[in-house]
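Engineer: just need the structure, nothing else, for what follows:
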Amino acid sequence: MFALSSGMPPAAIGVVRVSGPQAGAALEVLAGRLPPPRHASLAMLKDEMGAALDRALILWFPGPATSTGEDLAELHLHGGRAVVAAVEAMLGSLPGLRPAIAGEFTRRAFENGRIDLAEAEGLADLLAAETESQRVQALGIAGGHVSRAVAEWQERLLGLMAGAEAELNFADEDDVEVAEGVAQRLIAGMAGLSAELGEWLGRPAAEVIAEGLSVVIAGPPNAGKSTLINALAQRELAIVSPVAGTTRDVIETPLALDGIAMRFSDTAGLRAESADDIEMIGIDRARAAVEAADILLWLGRPKDVPGHPRAILIAAQADRWRGDAAAEADAAHCDLILSATTGEGMDKLHSHVVEMARTLLPREGEAALRQRQRIALAEAREWLTIEAGSREARDLILIAERLRLAGAALDRITGRAGVEDMLDALFGRFCIGK
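Structural biologist: Now for the predicted structure:
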């Protein structure tokens, strides 16, 4: 298979990659030779009639130590449309070669064991990253941060599985005390591993980073919510009007503050009653948005703030209420004073939101898990949890089955099965059958 792996032409350079058993033959046809492995070489590329296509750098990577696990060739062309099209047409005319489909290079890397499923997911996130936090998180996963943690858990789990199997198959069946001692050691190992999995499950989900934190602006009608989201977005996103109930639905805009992806939402003004049925629908949606928010920006009176673990109380429209004793008293109980019209307090709001957002993101060096990975990890933890004093805690067969099921759940994170690994651990460590 072959494909243009750089940006669409025209560009300074166009990189065409060829992967598979015919990669070397294709390079020989185009360049007339194979260069030394992993050394760039200048060559004139020609078509089947000997006409020049381009003067390019060629590289040859014999498999399996390549990004796809197969023979791999790269053609670094001049990035004009006609040049790239001519080389691709020549490759397509060669027997055994075809254009790659979307994601096929990465899929072959996974199928050939060059990367696992978690790393492939990290690579997909890296390609889609638009903010600094998304880039850092995706780079860690693509680089194997999650995979290395899973490999360590699997290694410990394999040791426990091997111990259980060895005791079941080769221990003296009449020695009950020995079996109980083995069960206790296995349960202790399972408990330690379960606690570590619980720590990972307590981290923020990767979707929070990829999709952006939800920041909801809420408060009573005419509190300045629409003016604030317009100021944040730096465009007329929401209609601003002195008429109460102008905002009827949740208006959302994506923003990035200090490299952190966020989704800011303007909501309908919250009040108990309305003569307008449509406005009441908007109020219900606003309440639902508040409940689902990662961060709440409350523009109402402090005493009316909805219960939320991460609410920032804002005394908005400061340009209007200066000198009002009641408003001044309320402002004293807020986190900041703000006027979206004059810009007062906007920098402080920025700092408050970013500081709170950082508490919801993984710390430096930590990796978050995608929903699919979290489900598998939670299942593994459930299988590793045995109630003390229960019948299962005294039954090696049930313990061994729980270990097997926990291992199968972990295998789903990386997409690799572990039956052969368990057998290797069993016979390699215990020297059974010598």
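
Engineer: please make it C-alpha for all contacts and neighbour counts, starting now.
Structural biologist: Fine.

Engineer: which residues in the stretch 201-350 of the chain form helices?
Structural biologist: 206-211, 225-233, 277-292, 318-321, 325-331, 346-358 (DSSP state H, counting those that start in this stretch).

Engineer: which strands and helices lie in contact with the second one?
Structural biologist: Under the contact criterion of 3 or more CA pairs under 8 Å, 6 or more residues apart in numbering; DSSP states H and E, helix 225-233 touches strand 213-218, strand 260-266.

Engineer: and the strands in this structure?
Structural biologist: 2-4, 11-19, 41-46, 52-61, 72-79, 213-218, 251-257, 260-266, 295-298, 311-315, 336-337 (DSSP state E).

Engineer: can you tell me which of the ones you listed is nearest to V136?
Structural biologist: strand 260-266 (10.7 Å; CA to CA).

Engineer: buried ones in the closest one, by neighbour count?
Structural biologist: 260-266 (16 or more other CA atoms under 10 Å).

Engineer: now do that strand against helix 225-233, angle only.
Structural biologist: Orientation check (axes from the mean of the first three to the mean of the last three CA atoms, to 10 degrees): strand 260-266 against helix 225-233 gives 150 degrees.

Engineer: and the angle from strand 260-266 to helix 346-358?
Structural biologist: Strand 260-266 and helix 346-358 are oriented at 120 degrees to each other (the same axes, to 10 degrees).

Engineer: got the contact list for strand 260-266?
Structural biologist: Strand 260-266 has contacts (CA atoms under 8 Å, 6 or more residues apart in numbering) with 131-134, 209-218, 225-226, 229, 238, 250-256, 354, 357.

Engineer: next up, for comparison:
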Amino acid sequence: MRAGTIFALSSGGLPSGVAVIRISGPDCRTAVAQLCGAVPPERRASLRSIRDRNGDVIDQGIVLFFPGPNSFSGEDCAELQIHGGRATVAAVLSALGVIDGLRPAEAGEFSRRAFLNGRMDLVEVEGLADLIAAETEMQRRLAGEQASGGLSRLYDSWAKRLTHARAMIEAELDFADEDDVPGSVAASIWSDMHALAQDILNHTDGARVGEIVRDGLKVVIAGPPNAGKSSLLNYLAQRDVAIVTDVPGTTRDVLHVDLDIGGYAVRLYDTAGLRETDDVVEREGIRRTRLSLQQADLVLLLSDDDVTDAADFLGNFSGPFLRIRSKSDIFGETLPDRAIDVMISTKSGDGVDDLIERIRAYLPTLEVGNALALPTRARHRDGLVTCREHILAALQNVSAGLDIQAEHLRLAAQALGRITGRVDVENLLDVIFSEFCIGK
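Structural biologist: Next up is the predicted model:
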């Protein structure tokens, strides 16, 4: 990480009613004194004139100073709350840029410093990034649980159990000959390791749910050309996302919209109609449709007739799908003999509410409390799987001796520590913090 004192606009797009500029680092106090004449009392909002190097007033705003280590970044930190005009913000940033020792922040650098200074762990940092990006209520709740340390506290409790187990093993190895150390001290911890392995397995089973809440349920609309796929996408999005014509093969690429259903994110994909064709561009669209099907959580198999064979369109997809008969305003609303889940019309809206309820049934059910302590990223899941594998190896390798078993528990703790950033995390930092905006 580059040294120095950093600054950035932290409050988002301009113009705005108020803009917040954040400063962090060893020269923070000096910078505030130069711009505002004096450093305001700690943690007290003060109305100050903000001046450039020549002493000309740029703006009046609220200034806050937070001394380290009790600040967001763990360093001396300040916030300038000014008027959010583009020229005003640019002038203040320019005034900061000419002060010795200050430089513009890199993406995620404030949060990275908070992590390196022990103010946040990696799971909390990722939760903060998700909280900023949250667009639905469940995304907000899940991200808030992580950002506030709920998931980290669970992992820390597991790390303490592993540490206790290793300590008991070391006691037996180092003091086996002492009269005041009973034999088989380590035996008392193996039942807890069995229980911990099961706890991790149960938790890992929720990884898919966490990913759906964070990234959205991926729903692909598939079927033959001119079945009404693009019309359905436009109807649910309440805007013209996809081009709709009577010409087969109009859709050549995979389009998507994000919906909010019951507080959950649902990402709906419109795809090219599946058929044999000599058109090179349409064939590429069909290839992309096949790829989308492989990544789908749910497929809406749309057709305007009752003879469409699911196998012809789903390919290798083995997940859940709904058979939907479209254009009920033209072909009638009587269910055919073949199994059809929903009849809809995007002209009249008939059946669309029923379809939404059918989709809602595939969303996870979460209650408040521990249900929101879910792994949400592939690296969380991978670390948990590795941790559990080493615990099982320790349990199964009794004949190898306590020292080998203790080593497996050490590796289990190390895998768990990588999730929160307690050990061996330098190679993760650039990837994680690159997701942040400049002011975070």
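
Engineer: so where in structure 1 does the longest helix anywhere in structure 2 end up aligned?
Structural biologist: The single longest helix within structure 2, with elements called by DSSP state H, is helix 150-174. With TM-score structural alignment applied, helix 150-174 of structure 2 matches the range 145-169 in structure 1.

Engineer: touching, I229 of structure 1 and V240? I think so.
Structural biologist: No - look at I229 of structure 1 against V240 with CA atoms under 8 Å: they stay out of range, at 10.3 Å.

Engineer: so between these two, which is more surrounded?
Structural biologist: I229 (23 against 16; other CA atoms under 10 Å).

Engineer: map the more buried one onto structure 2.
Structural biologist: Counting by TM-score structural alignment, I229 of structure 1 lines up with L233 in structure 2.

Engineer: give me the distance between the nearest residue to its match once chain neighbours are set aside and L232 of structure 2.
Structural biologist: Residue nearest to L233 of structure 2 in three dimensions, not counting chain neighbours: D270, with 6.4 Å by CA to CA, 6 or more residues apart in numbering. Taking CA to CA, to the nearest Å as the measure, D270 of structure 2 and L232 of structure 2 are separated by 9 Å.

Engineer: T30 of structure 2 now?
Structural biologist: Applying CA to CA, the value for T30 of structure 2 to L232 of structure 2 is 59 Å.

Engineer: higher neighbour count, the two?
Structural biologist: The neighbour count for T30 of structure 2 versus L232, taken as other CA under 10 Å, is higher for L232 (23 against 16).

Engineer: touching, that one and T346? I think so.
Structural biologist: Yes - at 6.1 Å, L232 of structure 2 counts as touching T346 under the criterion of CA under 8 Å.

Engineer: how many neighbouring residues does G13 of structure 2 have?
Structural biologist: 10.

Engineer: before we move on, back to that, which parts of the match of helix 150-174 of structure 2 are buried?
Structural biologist: For stretch 145-169 of structure 1, by 16+ other CA under 10 Å, it's 145-147, 150, 153-155, 157-165, 167.

Engineer: same question, stretch 236-246 of structure 2
Structural biologist: Neighbour-count burial for stretch 236-246 of structure 2, with 16+ other CA under 10 Å as criterion, is recorded at 236, 241-242, 244.

Engineer: check the burial of E407 of structure 2 by counting its neighbours.
Structural biologist: Neighbours of E407 of structure 2 (other CA under 10 Å): 16.

Engineer: aligned to it, what sits in structure 1?
Structural biologist: Matched to structure 1 by TM-score structural alignment, E407 of structure 2 sits across from E401.

Engineer: from I260 of structure 1, how far off is E132 of structure 1?
Structural biologist: Where I260 of structure 1 is concerned, E132 of structure 1 sits at a distance of 7 Å (CA to CA).
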